[in-house]
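In: predicted coordinates and the sequence they were generated for:
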Amino acid sequence: MAWHLDRMCGFDLETTGVDTETDRIVTACVVMLGGKHPTQATTWLANPGVEIPEGAAKVHGITTEVARAEGQPAGQVVEQIIAELAQASYAGIPIVIMNASFDLTLLDREAERHRVHPLTGEGRSNLRVVDPRILDRQVDRYRSGKRTLTHLCQHYDVRLDAAHSADADAVAACRVAWRQATRYPQLAAMTLDELHTAQVAWAAEQAASLQEHFRKKDPAAVVEGAWPLIPRQRESAS
């Protein structure tokens, strides 16, 4: 059976900001869907232990006060997220993540911060990721316009309820991946191993191309091409 017709695991984070080294998890969702089985979703609200900037709160709707009053300790949330994703990976289920290098890298740094065994650590080499943004850039590389989840949902005719809530975004990413594999048979024909390996190369190529474009205006521009996890560059904040 083609991978997109079987079970998929969607994952999404909403965070305190966009720095994978220092920002923290605020909300998260892991959702299992497809494969002719009922949809099952687990969501979390974390107390990140730091102030949630006003700009981030406007995006996902969670203020510092709400997170402190209602959120679980961040370390518990990180441990539970990783356990859910590891279980899906062990079962051979692909983890669908829009812009995977952000979510997985931030999760990795949070795991180190809270001394939790990381998802991509020793003995967990069976992780197979599907990233709708990488796929879209590969199969339709010359299309103009943005490639955010909202824009991909519009392009692939996928409903997106409550954008920037972790549960809605996780479900929408899976639906976009399904549409992509349905529209482009070359994606559906790949095994998960082949697709994961191909995305590593595609991400590097896409980053190099984007960097070349940016350097026409800024010779020092650097676009990160590591996928699905960005290697550590500096010590994270404690």
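Out: Yep, it's here. Numbering: from 1, shown residues only.

In: use CA for all of it now, contacts and neighbours both
Out: OK.

In: in whichever helix or strand residue 133 is part of, what counts as buried?
Out: For residue 133, the host element (DSSP states H and E) is helix 132-139. Residues of helix 132-139 classed as buried by neighbour count (16 or more other C-alpha atoms under 10 Å): 132-136.

In: TSV please, covering these and showing distance to residue 97.
Out: TSV is the format used below for the buried residues of helix 132-139 (distance: C-alpha to C-alpha, whole Å):
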residue	distance to residue 97
132	7
133	9
134	10
135	11
136	13
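
In: can you give me the end-to-end span of stretch 29-40?
Out: 10 Å (C-alpha to C-alpha, to the nearest Å).

In: tell me what the helix holding residue 133 is packed against?
Out: Counting contacts by 3 or more C-alpha pairs under 8 Å, 6 or more residues apart in numbering; DSSP states H and E, helix 132-139 packs against helix 166-183, helix 192-214.

In: what angle separates that helix from helix 166-183?
Out: Orientation check (axes from the mean of the first three to the mean of the last three C-alpha atoms, to 10 degrees): helix 132-139 against helix 166-183 gives 20 degrees.

In: can you list contacts of helix 132-139?
Out: With contacts defined as C-alpha atoms under 8 Å, 6 or more residues apart in numbering, helix 132-139 is touched by 96-99, 147-149, 173, 176-177, 180, 184, 199, 202-203, 206.

In: another one to put next to it:
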Amino acid sequence: MAQLQLQRPIAFFDLETTGIDSAKDRIVEIAVVKLMTDGQRISWVRKINPEMPIPAESSAIHGIYDDDVKDAPAFKHVAHELKQFLQNCDLGGYNSNKFDIPVLAEEFLRAGIPVDFKERKFVDVQQIFFKKEARTLSAAYAFYCNKEMENAHSAEADVLATVSVLEAQLDKYGDLVNDVPALHEYTGGDEFVDYARRMILKNGVPVFNFGKYKGIAVEEVFRKEPQYYDWMMNADFALHTKQMISEILNKMLLRKNK
């Protein structure tokens, strides 16, 4: 099976959470498998106390209940350890671009730890699968690895399956370049400004990616309707989204005052 060619380590990770809203929901389990340039694999797996009740419908999926995490550390108590573990790593996962990375960024920000993944490469194995076959992770594992997944929706089982699927994809598709920057380009999709993808870059300019101003430059909206910024800051948007619109507004004001 193909071994991923690496210029630096890449950390594949999977989150189990209280729900699917990256702005509101919290992590209950995180599993990371760090692939080193020498072929070594290092794992980091933790149950996390989300400091909120786990909805029954979420527990039914991943099998983690309130009693399972009542004595586990809150994310803020493992955040520095995790940040160090991920230091200088590219990031990978299954649907990680649109879910796991935004959720992880929110948890870091809640813990008071600034995050900046702009220099990282992202490899979303789901995007390769969707572009080639379009199935779920369990089906991807069966399709590419000819095995049935055990303990699906356990974070560790999911992340190990993700790595196996990627290695099998590299074997199967001759047009896939075995290189993290190339896989980043293949799986990345839109260039985003915030991890929740409320804003994306269009010709290098941040534009809104939702609502009535979709496709309109953020600065143009803030010039014409300054209260839109206030509405976003007071609404239930992700912390990273609010951080990025504040940076855009501050740059506008600095230019205006020069």
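Out: Sure, I can see it. If you're wondering where the values come from, they're calculated on a predicted model, not measured in any experiment.

In: returning to what we had before: just the buried residues of the contacts of helix 132-139 of structure 1.
Out: The buried subset of these (16+ other C-alpha under 10 Å) comprises 96-99, 147, 149, 173, 176-177, 180, 199, 202-203, 206.

In: for structure 1, what spans make up the helices?
Out: 54-60, 64-70, 74-90, 100-113, 132-139, 149-155, 166-183, 185-188, 192-214 (DSSP state H).

In: the shortest one aligns to what range in structure 2?
Out: Same thing as helix 185-188 of structure 1. Under TM-score structural alignment, helix 185-188 of structure 1 corresponds to residues 174-177 of structure 2.

In: so how far is residue 151 of structure 2 from the closest residue to residue 86 of structure 2 other than its chain neighbours?
Out: Nearest non-adjacent residue to residue 86 of structure 2, counting by C-alpha to C-alpha, 6 or more residues apart in numbering: residue 11, 6.7 Å away. Residue 11 of structure 2 sits 21 Å away from residue 151 of structure 2, going by C-alpha to C-alpha.

In: who has more neighbours, those two?
Out: Per other C-alpha atoms under 10 Å, whichever of residue 11 of structure 2 and residue 151 has more neighbours is residue 11, with 28 against 12.

In: picking up where we left off before, tell me the contacts of the equivalent of the residue nearest to residue 86 of structure 2 over in structure 1?
Out: Alignment note (TM-score structural alignment): residue 11 of structure 2 maps to residue 9 of structure 1. Counting by C-alpha under 8 Å, 6+ apart, residue 9 of structure 1 makes contact with 30-33, 85, 88, 93-96, 174.

In: over in structure 2, see which of those residues survive.
Out: Retained in structure 2: 30-33, 85, 88, 95-96, out of the contacts of residue 9 of structure 1 (criterion both residues aligned by TM-score structural alignment, their matches' C-alpha atoms under 8 Å).

In: any chance of these in TSV, plus distance to residue 154 of structure 1?
Out: TSV is the format used below for the kept ones among the contacts of residue 9 of structure 1 (distance: C-alpha to C-alpha, whole Å):
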residue	distance to residue 154 of structure 1
30	23
31	21
32	23
33	21
85	28
88	28
95	22
96	18
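
In: please pick the buried ones from these.
Out: 30-33, 85, 88, 95-96.

In: specify which member of those residues is nearest to residue 17 of structure 1.
Out: Nearest to residue 17 of structure 1 out of those is residue 30 (C-alpha to C-alpha; 19.9 Å).

In: measure the closest residue to the closest one other than its chain neighbours to residue 86 of structure 1 for me?
Out: In this structure, residue 30 of structure 1 finds its nearest non-sequential neighbour in residue 11, 4.7 Å apart by C-alpha to C-alpha, 6+ apart. To residue 86 of structure 1, residue 11 of structure 1 is 12 Å away according to C-alpha to C-alpha.

In: neighbours around residue 70 of structure 2, how many?
Out: Neighbours of residue 70 of structure 2 using other C-alpha under 10 Å come to 15.

In: ok, residue 106 of structure 2 next?
Out: Using other C-alpha under 10 Å, residue 106 of structure 2 has 26 other residues around it.

In: which one in structure 1 is aligned with it?
Out: Checking TM-score structural alignment: residue 106 of structure 2 goes with residue 109.

In: residue contacts, the residue lying closest to its match once chain neighbours are set aside?
Out: If the residues on either side of it in the chain are set aside, residue 109 of structure 1 comes closest to residue 21, at 6.3 Å by C-alpha to C-alpha, 6+ apart. When contacts are counted by C-alpha under 8 Å, 6+ apart, residue 21 of structure 1 touches 105-106, 109, 234-237.
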